[in-house]
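Asks: Turn this into a model:
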Amino acid sequence: MKRLALLLALAASSFTTLGATLPTGADNFYKSDTVTVERVTFKNQYHMEVVGNLVRPKAASNATASAAVIVGHPMGAVKEQSSMLYAQKLAEQGFVTLAIDLPFWGESDGEPRNLVAPEMYSEAFSAAVDYLGTRDFIDRTRIGVLGVCGSGSFAISAAKMDPRLRAIATVSMYDMGDVTRNGLGQSVSLEQRKAMLAKAAEQRYTEFTTGKGIFLDYLPTQLPADADPVTREFWAFYRTPRGIAIPKGRTLETTQNRMLTSEVRFVNFYPFNDIETISPRPMLFIAGSEAHSLEFSQKAYALAGQPKALHVVPGAGHVDLYDRADVIPFDKLTRFFVANLSAD
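Replies: All right, here's what the predicted structure looks like:
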């Protein structure tokens, strides 16, 4: 606890030094007084333990089977970052929600930590359906999914294979495959991609002989003066008291960061291929008008079958929709899940 307090103090100091202020409405660590939160565990098909927070309305009756929504966290984050805010807000509207830690992240199983494993990420959503669908208080025909940032693409990948996911929503979605192959705005050339793959392949020799992974320093603890706007946006959430959440056994330096030799697995990840086969199950894509990631929601919307909707939040950036409760369109999400997970 003393170490965590020190890290938070250092982050707060850095935050103040940069002259930044907490965005209005930012409430990542929101605590609702009308829901209960229970830590639950269940196995995926790899026999790995997935850990989640089961959130239930206090007014819910066990006599009536409820609709449920699985909530996935941003890429490199944990369930306490963004997804628990969404899980509680939806539970306040009557849904049972399950915010999960993806394998290799947070409290869920998986070694080495912070491993990129898109197939296992997608499997975690189906394993969450297995768990929810075998609870007496859940109507297994009324289970939906909400993926924030990278989990939007993992949820779509899962939904293509698992028709039990009856309604699919994404917020500030990242296509982790596309951004790894091509960069934001198609800014990475084929030659640059090949150079990245060559570096990662060569680096595997070092990791194999030493037994230690070499982590990329995506988000340093101190923000460089020449940091680009996207890095600044993520840093202002993950490296400040606004959004810091450090899992057991991790440090501030290792949260978010991944090994290049692991990251390249995303090159073979194509979540939008065959996205139209999810139809006629409904899809909702939510993104900010100023988000650097808007292109991914727009592309998914263009490729998806009907019914589908794209909701662009005016003036919002990518990370704004992680935790700014005054900007996030919770009403839009509520109407979507109520309409599509209602009892017939």
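Asks: only C-alpha atoms for contact and neighbour calcs from this point on.
Replies: Fine.
Asks: does the most far-flung residue of the chain relative to its centre sit in a helix, a strand or a coil?
Replies: Here the chain reaches farthest from its C-alpha mean at T209, the gap being 32.8 Å by C-alpha atoms, centre = their mean. Put simply, T209 is helix when judged by DSSP: H, G, I helix; E, B strand; the rest coil.
Asks: who's in contact with A201?
Replies: Each residue near A201 by C-alpha atoms under 8 Å, 6 or more residues apart in numbering is listed here: T261.
Asks: Let's see this one next, to set against the first:
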Amino acid sequence: LAEQGFVTLAIDLSFWGESEGKPGHLVSPEIYSDDFSAAVDYLSTQPYVDSDNIGVLGICGSGSFVISAAKIDPRMKAIATVSMYDMGSAFRNGLNHSLTPEQRKALIQSAVQQRFAEFKGAEKAYIPGTVNTLDDSTPAIQREFFDFYRTARGGYTPQGEKEELTTKPLLSSIGKFMNFYPFNDIETISPRPMLFITGDRAHSKEFSEDAYKRAGQPKELYIVPGAGHVDLYDRTDLIPFEKLTSFFNTNLK
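Replies: Presented below is the predicted three-dimensional model:
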């Protein structure tokens, strides 16, 4: 986006990467959403930024966080998502609603038990957002994430425990995702425009389709031929830069 001429700010969410917040890897979708409003605060103080024309782009899980943020921050004038994950639905229901109510309750119970154990001094525990090794039983979706998050492709260099925890949230806090409903009231973002980009082979396509169905006008669902979920992270021959550029140029005037 910077190469397309936009003033561009990329952020690490609170509790992750180089952002502050303790404990690290905490799940907090409300704070994640507020991080995008904090980014707007910062950009709006820069003399070279038109504070009346700020757009927002969320990729993967951050797609759901920017939608949550945009619902209560009208300063975000144009909202785009790429390979979006509805993190609330993903944890409540699983992909394609594969998680049973009993499995959901068991996951919540394990999180609460771990929370209390850590309160009493136990070591922190994490869930495997991305596996560290592959074997014959590794599902295709995990292999797709492994190929990015556990290889040099995603900038990964094995350097001990810190690197191995990339994409691994605290077990004790994952229940907070169960209470996260980013698409509720998504139609109230209208008349600000929304663009949902997904690949036709993406296992996450269901989330973009759901958001598009619920959103008010103007809205567009743009499906990239031949693209999977992770492809739209970094495959420059597949990422529709022209579509993103025209969307923001048209709606940020």
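Asks: Got a TM-score for the pair?
Replies: The TM-score (TM-score structural alignment, normalised by the length of structure 2) is 0.96; 253 aligned residues with a C-alpha RMSD of 1.6 Å.
Asks: Residue in structure 2 paired with the residue farthest from the centre of structure 1?
Replies: Using TM-score structural alignment, the equivalent of T209 of structure 1 in structure 2 is K120.
Asks: one step back: check the gap between the residue farthest from the centre of structure 1 and L115 of structure 1 for me.
Replies: To L115 of structure 1, T209 of structure 1 is 18 Å away according to C-alpha to C-alpha, to the nearest Å.
Asks: ditto for A167 of structure 1
Replies: Counting by C-alpha to C-alpha, the gap from A167 of structure 1 to L115 of structure 1 is 28 Å.
Asks: Next: T206 of structure 1.
Replies: On the measure of C-alpha to C-alpha, T206 of structure 1 and L115 of structure 1 end up 17 Å apart.
Asks: and what of M176 of structure 1?
Replies: 14 Å.
Asks: Which of these two has more residues huddled nearby?
Replies: A direct count of neighbours by other C-alpha atoms under 10 Å for M176 of structure 1 and L115 places M176 higher, at 26 against 21.
Asks: I figured the more buried one hits G150, correct?
Replies: Yes. Proximity of M176 of structure 1 to G150 meets the contact threshold set by C-alpha atoms under 8 Å, at 6.1 Å.
Asks: re earlier: mind checking how far the match of T209 of structure 1 is from P23 of structure 2?
Replies: K120 of structure 2 is 15 Å from P23 of structure 2, by C-alpha to C-alpha.
Asks: Can you list the residue ranges for helices in the stretch 101-250 of structure 1?
Replies: Secondary structure of the stretch 101-250 of structure 1, counting by DSSP state H, counting those that start in this stretch: helices at 118-133, 151-161, 176-182, 190-210, 229-238.
Asks: what separates the third one from the chain centre, distance-wise?
Replies: When you say that, I think you mean helix 176-182 of structure 1. Relative to its parent chain, helix 176-182 of structure 1 has a centroid offset of 16 Å by C-alpha atoms, centre = their mean, to the nearest Å.
Asks: Check which helices and strands that helix is in contact with.
Replies: If contacts are counted by 3 or more C-alpha pairs under 8 Å, 6 or more residues apart in numbering; DSSP states H and E, helix 176-182 of structure 1 sits against helix 190-210.
Asks: Please give the centre-to-centre distance between the helix it packs on and its chain.
Replies: For helix 190-210 of structure 1, the separation from the chain centroid amounts to 27 Å (computed by C-alpha atoms, centre = their mean).
Asks: do the same with stretch 163-177 of structure 2
Replies: 14 Å.
Asks: What span of structure 1 is that stretch aligned with?
Replies: With TM-score structural alignment as the criterion, stretch 163-177 of structure 2 aligns to 252-266.
Asks: neighbouring contacts of that stretch?
Replies: Residues outside stretch 252-266 of structure 1 that contact it (C-alpha under 8 Å, 6+ apart) are 7, 75-77, 114-118, 176-177, 180-181, 197, 200-201, 203-204, 213-221, 238-239, 246.
Asks: Go again with 7 Å.
Replies: 76-77, 114-117, 176-177, 180, 197, 200-201, 203-204, 213-221, 246 (C-alpha atoms under 7 Å, 6 or more residues apart in numbering).
Asks: Buried ones among those residues?
Replies: 76-77, 114-117, 176-177, 180, 197, 200, 203-204, 213-215, 218-221, 246 (16 or more other C-alpha atoms under 10 Å).
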